[in-house]
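>>> Just a sequence and a predicted model for now, questions to come.
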Amino acid sequence: MGLTSWIRGGVALASALTMGAALAQAQWPERPVRVVVPFPASGATDLIARVVTQRVAQDLGQQLVVDNKPGAGGTIGSAEVAKAAPDGYTVLFTTSSTHAISPHLMPRLSYDAAKDFTPVAHVADAPSVLLVTPSLPVKSVAELIAYAKANPGKLNYATSGNGTIVHLNSAAFSAQAGIDMTHVPYKGTALSIPDLISGQVHVLFDSLPTGMPHVVSGKVRALGVTSEKRSGLAPDLPTLAESGLPGFSSVTWFGVYLPAGAPPALVARVHQAFTKAVQTPEVKASLAKLGVDPADAGTPAKFAAMVQADSARWASVIRQHKISVQ
């Protein structure tokens, strides 16, 4: 065989392999897909993942197996996916905690959130609700800010621990409002509710679905939500941006990643599968019951840009307030 023929043969073989790989990606999945949720079973991320993946499996005719790998704020399961093959059969279903917050709180992470994953799909957002104890003489965000300024050092806020989204929301709110409140960390927001009701703590940023039942019962008062738009779960509550804090926006986002190096054709296929599922009426209804808003279909690039902006924002808050998990 001459050199020219050998080169032509090599080119043909490479072309065939490329076409074969593209075809395999287009036919994904041909076997069950493992979806790693780096948080405990029955938690918010797990419940949302199961709602969405059930519909994806139904549409694709292939099983998606949710595998809970909790620990270290979601970083253990995330690190496991970072080391997996980028073939579409190991998927990460995670939140802002592992990719926009933890990298700035845990300098010794075993993964690089920006380099070790391929962003695929923005699935949903969960806003928080600003709650106050009913004994506090305020009925709006503006009144809370005015009261805090008129009574410096007298207010405190509960969180679910150092470095949590509850802590970061509280710090960002205090900074933008120009007020000073004392941090009272708990081992979970549920443990702080009795103290909020009794007035031992004054302010709490809770998740919307867990906070609203206490509002409906009259035990605590809600002043606003942290999302850009009002939530369907509490449409009468204004956003913080509407309430005198322009531009304030904070949600816990939920999204899908593949390991770094996933081929573009595969990324497009997985993106299509998840975004299509999220837009179905039954999935939207199920997410609404969980207090979660489905994300717009967008693109993987748009998702990546959103995460980058969110990460930069929380990095600034963490630096400004010297927040640490130590």
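All right, it came through fine. The structure displayed is predicted, hence computed values, not measured ones.

>>> hey, let's count contacts and neighbours off CA atoms from now on
Will do.

>>> Name the SS class of residue 130, please.
Classification of residue 130 by DSSP: H, G, I helix; E, B strand; the rest coil places it in strand.

>>> Pasting the second one now:
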Amino acid sequence: MISRRDFTLSLGCATLASPLMQARAQAAYPNKPVKIVIPWPVGGAVDNHSRALSVDLQKKWNQTVIIEARPGGNGIIGAEYSARSAPDGYTIYNGNDSSICMLPFLYKTLSYDPIKDFEPVVCMMAGVSTALVAASLPIKSFKELIDYAKANPGKINYGSFGIGSKTHVDTEALSLLTGIKMTHIPYKGIADVNAAMAAGELHFALGIASAVMPNIQKGLIRPIFVAGEQRTPVLPDVPTIKEAGGPDFVSRSWFGLFFPAKTPAAIVDKVANDVAEISESAAFKERYVLGFGLDPLVLKPAAFRELIQKDTAFYRDALAKLNLKLE
């Protein structure tokens, strides 16, 4: 028969062993291939960034890191798959402010809960939108855009990356702020928007300038203002919207990694630290962040969580004012 003393000693040993077991689990992680899920099509800036990150993580971890694209549904397909994955550290979701902060207030029902189903790991970068106008329109400034739109209500066609996408919501918010009306034409992504604007079929869009730079250089697309608080290094002569006399308006996306909820804290911290170290290295930053016209924004779990809370409150209020809901 086990005495009370023996039982107490056994319990104490088990309690002391628990942190040791967690430390060993952290040290062993990862001991099999890790998957990073991206909810966007293959070939874009975020996809290329993720693949470069996977190469550096493979070197650091001496383990295979797989990039798996699950595009569609404004990021919902990839987010739902990731949220339902085992919380063991082997499925990482590469999400953005749209899938985490905006979609819960855009859709009447959503198949995942961004707050309850995900654990923020690390924010890696952000991209500020530039207002782009087709050269076929006589518009060269913010003021000329507003004047033309008010004189021709509904005649400016603006492109987005799909119904309910961030570019859709942000352009509607800009229209509301400035009192103009434009006609929405959804596309699949920046490549399609770029081609339509160059052909003169589309008049206006918000997007990352670096993605359409060749047509800007050819004079087919005209950047008129940056929808952020600072000018972009890609187009240093293009003013911010406030410098151009516009309202307090920001259109930018951040991109970061998430684990399914209940993933062990030791694994969350390890991945956050390793990804932050890679992201902040000069060579990686220059080639895969600044090189894509994006801005470094490295935030570990606590600071990342604060950013998420702030942006969630913004989209809650913005979408209530727009009265925009999707099934």
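Received, thanks. These numbers were taken from a predicted model, which means no experiment stands behind them.

>>> Residue 105 of structure 1 against residue 163, yeah?
Yes: between residue 105 of structure 1 and residue 163 there is a contact at 7.1 Å, judged by C-alpha atoms under 8 Å.

>>> which ones are touching the residue nearest the centre of structure 2?
Geometric centre of structure 2, nearest residue: residue 96, 2.5 Å, by C-alpha atoms, centre = their mean. Contact analysis of residue 96 of structure 2 by C-alpha atoms under 8 Å, 6 or more residues apart in numbering lists 253, 254, 255, 256.

>>> So it versus residue 124 of structure 2, what's the distance?
Using C-alpha to C-alpha, to the nearest Å, one gets 10 Å for the distance from residue 96 of structure 2 to residue 124 of structure 2.

>>> any common contacting residues for those two?
Joint contacts of residue 96 of structure 2 and residue 124 (C-alpha under 8 Å, 6+ apart) are 254, 255, 256.

>>> Quickly find the element holding the second one.
According to DSSP states H and E, residue 255 of structure 2 maps onto strand 252-260.

>>> can you give me the strands in structure 2?
34-38, 65-69, 91-96, 118-128, 130-134, 157-160, 183-186, 204-207, 221-226, 252-260, 295-299 (DSSP state E).

>>> re the thing from before, now tabulate the shared contacts of residue 96 and residue 124 of structure 2 in a markdown table and tack on distance to residue 190 of structure 2 and neighbour count.
Formatted as a markdown table, these follow (distance: C-alpha to C-alpha, whole Å; neighbours: other C-alpha atoms under 10 Å):
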| residue | distance to residue 190 of structure 2 | neighbour count |
| --- | --- | --- |
| 254 | 17 | 21 |
| 255 | 17 | 18 |
| 256 | 20 | 22 |
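
>>> between those, which is nearest residue 184 of structure 2?
residue 254 (23.8 Å; C-alpha to C-alpha).

>>> Hmm, that closest one is touching residue 97, no?
Yes: assessed by C-alpha under 8 Å, residue 254 of structure 2 is found in contact with residue 97 at 5.8 Å.

>>> what sits against the closest residue to residue 149 of structure 1 other than its chain neighbours?
The shortest distance from residue 149 of structure 1 to any non-neighbouring residue, by C-alpha to C-alpha, 6 or more residues apart in numbering, is to residue 179 (6.1 Å). Residues near residue 179 of structure 1 by C-alpha under 8 Å, 6+ apart: 145, 148, 149, 152.

>>> ok, 7 Å please
Going by C-alpha atoms under 7 Å, 6 or more residues apart in numbering, residue 179 of structure 1 touches 145, 148, 149.

>>> what about the longest helix out of those in structure 1, distance to the chain center?
The residue-count maximum for a helix in structure 1 (DSSP state H) belongs to helix 3-26. Distance, stretch centre to chain centre, for helix 3-26 of structure 1: 40 Å (C-alpha atoms, centre = their mean, to the nearest Å).

>>> who's in contact with it?
With C-alpha under 7 Å, 6+ apart, helix 3-26 of structure 1 has contacts from 265, 266, 269.

>>> in it, what counts as buried?
Neighbour-count burial for helix 3-26 of structure 1, counted by 16 or more other C-alpha atoms under 10 Å, picks out 22, 25.

>>> how big's the offset between it and structure 2?
Once fitted to structure 2, helix 3-26 of structure 1 is off its aligned match by 2.0 Å on average (mean C-alpha distance after the TM-score superposition for structure 1).

>>> what's the burial count for residue 326 of structure 1?
7 (other C-alpha atoms under 10 Å).

>>> for residue 188 of structure 2, same thing?
16.

>>> Please apply the same query to residue 237 of structure 2.
Around residue 237 of structure 2 there are 12 residues (other C-alpha under 10 Å).

>>> Disregarding residues adjacent in the polypeptide, which is nearest to it?
Nearest to residue 237 of structure 2 is residue 231, by C-alpha to C-alpha, 6+ apart, at 7.9 Å.

>>> roughly how far apart are the one you found and residue 225 of structure 2?
Taken as C-alpha to C-alpha, the span from residue 231 of structure 2 to residue 225 of structure 2 is 9 Å.
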